[in-house]
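Student: here is my input, please return the structure:
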Amino acid sequence: MVAALWGGRLAESRVQANYDLISAAGEYVQVKYLANPLSDWTDEHTVRSIPGVDWYALVVYEAFAVTGHLAFPPDLTEIC
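Tutor: Got it, this is the predicted structure:
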């Protein structure tokens, strides 16, 4: 899903370290997800910078439906 949104292509190996896809602009993207029910969220997710990765994409699921897609740059200073 994220590769389609970014117009990118998946990494050659599904188990390689650091990135999951390469965007249409040639940027390396790590993709993670957070899944929770609609009420009483029980899980959380820590966003982190990864050396050599240009974007950290997070897909949010609520009650098995995608409710959001967030993308974070490697420098989180302005966000945090």
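Student: going forward, measure contacts and count neighbours with C-alpha atoms only.
Tutor: Fine.
Student: residues contacting residue 66?
Tutor: Contacts for residue 66 were tallied using Cα atoms under 8 Å, 6 or more residues apart in numbering; they are 59-60.
Student: sequence B follows; please return its structure for comparison with A:
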Amino acid sequence: MWLNSFLSGLGIGMLAPTIAHIVTKFTSLPMLLGFKSLGLYVIAALINLLVVRYLYRKGFEQRARGVILITFVLAMLLIFTQKLPLN
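Tutor: Here you go, the predicted structure:
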């Protein structure tokens, strides 16, 4: 069933980080609001965690697992490409 598929979870999980990336790279909104570029990515990860909670409560386990995986992968990608300190 496509409603509870892992791939649909990956797609849903990409929405918030993609929007955060577009806003960070192509607008001056983060500077106007006083955010660092990392701030919008953290907000996107928090949104994904809320989505995961909702999906698990509604019984869409496979979709939630896709959102968790893409959130983790994008967080690792951000850490390694931006050379962010972990301390």
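Student: what would you report as the TM-score here?
Tutor: TM-score for the superposed pair, counting by TM-score structural alignment, normalised by the length of the first structure: 0.31. Supporting figures: 45 aligned residues with a Cα RMSD of 4.0 Å.
Student: for residue 35 of the first structure, which non-adjacent residue is closest in space?
Tutor: Nearest residue to residue 35 of the first structure, sequence neighbours excluded (Cα to Cα, 6 or more residues apart in numbering): residue 61, at 4.6 Å.
Student: what about that neighbour, how many residues close to it?
Tutor: When neighbours are counted by other Cα atoms under 10 Å, residue 61 of the first structure registers 17.
Student: in this structure it contacts residue 36, no?
Tutor: Yes: proximity of residue 61 of the first structure to residue 36 meets the contact threshold set by Cα atoms under 8 Å, at 6.3 Å.
Student: which residue packs closest to residue 31 of the first structure, ignoring adjacent ones?
Tutor: Spatially, and ignoring its direct neighbours in sequence, residue 31 of the first structure is nearest to residue 57 (4.8 Å; Cα to Cα, 6+ apart).
Student: on the three-state scheme, the one you found is what?
Tutor: strand (DSSP: H, G, I helix; E, B strand; the rest coil).
Student: now for it: which residues touch it?
Tutor: 2, 29-32, 69-72.
Student: what's the spacing between it and residue 71 of the first structure?
Tutor: Per Cα to Cα, to the nearest Å, residue 57 of the first structure is found 4 Å from residue 71 of the first structure.
Student: then residue 61 of the first structure?
Tutor: Distance from residue 61 of the first structure to residue 71 of the first structure, by Cα to Cα: 15 Å.
Student: next: residue 56 of the first structure.
Tutor: Distance from residue 56 of the first structure to residue 71 of the first structure, by Cα to Cα: 6 Å.
Student: okay, these two: which has more neighbours?
Tutor: residue 56 (22 against 15).
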